[in-house]
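**Student:** Sequence and predicted structure are below.
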Amino acid sequence: MALLFFMAKKSKYLEVGEILVSPEVITEYFACDLEACRGACCVEGVEGAPVAEEEKELLLETLPRVIDTIPPANVDYMTTHGVLYSPAPGAWATMIVDGGRCVFTCNEEGECCRCAFEKCFTEGSQSLFYKPISCHLYPVRTRRTDAGRTILYYDVWSPLCDAAVARGQREGIRIYRFVRSALVRAYGAEWYSRLEEVADHYLSSHE
């Protein structure tokens, strides 16, 4: 398979179908270490998690099924302020409380933070929604080119995710492997297979 490059703003992107992929997604290592970070990405930051327009309806439909998992204070906040907000025209994000905590965050044993949707989905409840794809993809983020093409890039969050980088390096897990299920969910198994081919070619020619 031919390996193609796309020049944009002095950076090289790998072209996988219609998606542009930053080489760091392939070369860098990452694997969440919840024992170290305790799910800090759910409670840190200044904005809520981006929610795609096509996710809104399913998220709202599923919310009543997971509401008992969410702390009462967060439920009260949602009742008063809403579930989602719009940080920019045409964009949506999860509401946050206490300056950074996602309103859907719940605490598990040992005070590890977790998404209530993910908890209910993985524990076999009737949840229909896993969690926002933006969360599922992390540390991969997306943005659009002026021409409307999607770029996937590595969002470096240091020191918050330093333990995840160290674990990825220790266990030999590259970013695109770590987020495989999210990439398949977002773009399909066939696209991910093409990404693997591109990754193998790129790594063999650069290492």
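**Tutor:** Yes, it's here.

**Student:** use CA for all of it now, contacts and neighbours both
**Tutor:** Fine.

**Student:** What residues of the longest helix seen in the chain count as buried?
**Tutor:** Taking DSSP state H as the criterion, the chain has its longest helix at helix 189-206. Using 16 or more other C-alpha atoms under 10 Å as the test for burial, helix 189-206 gives Trp191, Tyr192, Leu195, Glu196, Val198, Ala199, Tyr202.

**Student:** quick one: the last one from Glu18, how far?
**Tutor:** This means Tyr202. Using C-alpha to C-alpha, to the nearest Å, we find Tyr202 at a distance of 18 Å from Glu18.

**Student:** hmm, who's touching stretch 19-35?
**Tutor:** The contact list for stretch 19-35, computed with C-alpha atoms under 8 Å, 6 or more residues apart in numbering, reads 6, 12-15, 112, 140, 149-154, 161, 163-169, 172-176, 178, 199, 203.

**Student:** One more pass at 6 Å, please.
**Tutor:** With contacts defined as C-alpha atoms under 6 Å, 6 or more residues apart in numbering, stretch 19-35 is touched by 13-14, 150-154, 164-165, 167-169, 173-176.

**Student:** Stretch 111-122 too?
**Tutor:** For stretch 111-122, contacts defined as C-alpha under 6 Å, 6+ apart pick out Arg38, Gly39, Phe104, Thr105, Cys106, Asn107, Ser127, Tyr130, Lys131.

**Student:** For that stretch, buried residues please.
**Tutor:** Counting neighbours by 16+ other C-alpha under 10 Å, one finds that the buried residues in stretch 111-122 are Cys112, Cys113, Arg114, Cys115, Ala116, Phe117, Glu118, Lys119, Cys120, Phe121.

**Student:** Strands of this structure, start to end?
**Tutor:** Applying DSSP state E to the chain gives strands spanning 5-8, 11-16, 19-21, 50-51, 84-85, 92-94, 96-97, 101-102, 105-107, 113-115, 140-144, 150-154.

**Student:** here's the one I want to compare it with:
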Amino acid sequence: MIAIDNKLISDEVIEEQFVCDLSRCKGGCCEDGDAGAPLEHDELDELINNYHIIEPYLTSEGKAVINKYGKYTYDTSFGWVTPTIKGEMCAYGYRDAKGILKCAIEQAYNDGKLGWKKPISCHLFPIRIKKSKQDSDLEYVNYEPREDLCAAACKLGKQLKVPVYLFLKESIIRKYGQEFYDTLAATAAHLNNGGQ
């Protein structure tokens, strides 16, 4: 376990290797789960304020679900989450011509129409963040790939020798800032050199 500020980072974040292989998993993390994508409190406002920009990218099924249940819903286990279509695919998802599940929010961002890329929980996957029940300031930063779904990404990461923290550099900086990432990278380099 690595401690940086009030974050406890699992060793796997620097020890394991991972690179998403969308040609193999087809973006399955956007439909394989117990609920929609977890949302931070400020992301609820992003969905409300920018829905008119995101809406043209949505499928008709996604729009219908959002119109019926709202732009986000509350799950007793995960808190605020995106709604899902039939309990599976995120309502903000769509399939491209190759059958790969993509994010409508991210596509609006990529097209320069939105300044918010997508929920940070999606951007950080396969890192998952859990808050301590005893200390509201303490967060656990864990590496939690899906065993079957992410097998190809774990294999590709090993082939390319890309550690999880490096693959997720952009999202870690987005969540915790450049200084946090630099400290994490320096810690990884130190440990990889035998702690010397």
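**Tutor:** Nice, I can see it. The model shown is predicted, which means the values in this text are computed figures rather than measured ones.

**Student:** of all the strands of the first structure, which lies closest to Glu61 of the first structure?
**Tutor:** strand 84-85 (13.3 Å; C-alpha to C-alpha).

**Student:** and that closest one, which stretch of the second structure?
**Tutor:** Mapped onto the second structure using TM-score structural alignment, strand 84-85 of the first structure covers residues 72-73.

**Student:** what stretch of the second structure does stretch 196-204 of the first structure fall on?
**Tutor:** On the second structure, the counterpart of stretch 196-204 of the first structure by TM-score structural alignment is residues 185-193.

**Student:** Give the closest residue to Val46 of the first structure in space, chain neighbours not counted.
**Tutor:** Nearest residue to Val46 of the first structure in three dimensions, chain neighbours excluded: Gly100, at 5.3 Å (C-alpha to C-alpha, 6 or more residues apart in numbering).

**Student:** My guess is Ala182 of the first structure contacts Cys135. True?
**Tutor:** No - the pair Ala182 of the first structure / Cys135 is not scored as a contact, 9.0 Å apart, by C-alpha atoms under 6 Å.

**Student:** on that earlier part again, turn the strands of the first structure into TSV, columns for distance to Thr27 of the first structure.
**Tutor:** Formatted as TSV, the strands of the first structure follow (distance: least, C-alpha to C-alpha, whole Å):
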stretch	distance to Thr27 of the first structure
strand 5-8	15
strand 11-16	12
strand 19-21	11
strand 50-51	25
strand 84-85	34
strand 92-94	29
strand 96-97	33
strand 101-102	30
strand 105-107	31
strand 113-115	28
strand 140-144	13
strand 150-154	10
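
**Student:** circling back to that earlier point, reformat the buried residues of stretch 111-122 of the first structure into CSV and put distance to Thr145 of the first structure next to each item.
**Tutor:** Putting these into CSV (distance: C-alpha to C-alpha, whole Å) gives the following:
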residue, distance to Thr145 of the first structure
Cys112, 36
Cys113, 34
Arg114, 32
Cys115, 30
Ala116, 33
Phe117, 31
Glu118, 31
Lys119, 34
Cys120, 36
Phe121, 33
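
**Student:** number of nearby residues for the aligned partner of the residue nearest to Val46 of the first structure in the second structure?
**Tutor:** In the second structure, Gly100 of the first structure lines up with Glu88, judged by TM-score structural alignment. By other C-alpha atoms under 10 Å, 16 other residues sit near Glu88 of the second structure.

**Student:** likewise Cys29 of the second structure?
**Tutor:** Cys29 of the second structure: 19 neighbours (other C-alpha under 10 Å).

**Student:** Roughly how far does it sit from Asp21 of the second structure?
**Tutor:** 12 Å.

**Student:** now swap in Leu156 of the second structure and tell me
**Tutor:** From Leu156 of the second structure over to Asp21 of the second structure the distance is 7 Å, taken as C-alpha to C-alpha.

**Student:** and if you look at Ser171 of the second structure?
**Tutor:** 17 Å.

**Student:** Looking at these two, which is more packed in?
**Tutor:** The neighbour count for Ser171 of the second structure versus Asp21, taken as other C-alpha under 10 Å, is higher for Ser171 (21 against 17).

**Student:** Name all residues that make contact with the more buried one.
**Tutor:** His123, Leu124.

**Student:** at 10 Å what do you get?
**Tutor:** Applying C-alpha atoms under 10 Å, 6 or more residues apart in numbering to Ser171 of the second structure gives the contacts Lys117, Ile120, Ser121, Cys122, His123, Leu124, Phe125, Ile127, Tyr165, Gly177, Tyr181.

**Student:** hang on, the earlier thing: and the residue nearest to Val46 of the first structure, how close does it get to Gly45 of the first structure?
**Tutor:** Per C-alpha to C-alpha, Gly100 of the first structure is found 5 Å from Gly45 of the first structure.

**Student:** Could you do Tyr176 of the first structure as well?
**Tutor:** From Tyr176 of the first structure across to Gly45 of the first structure, the span is 23 Å (C-alpha to C-alpha).
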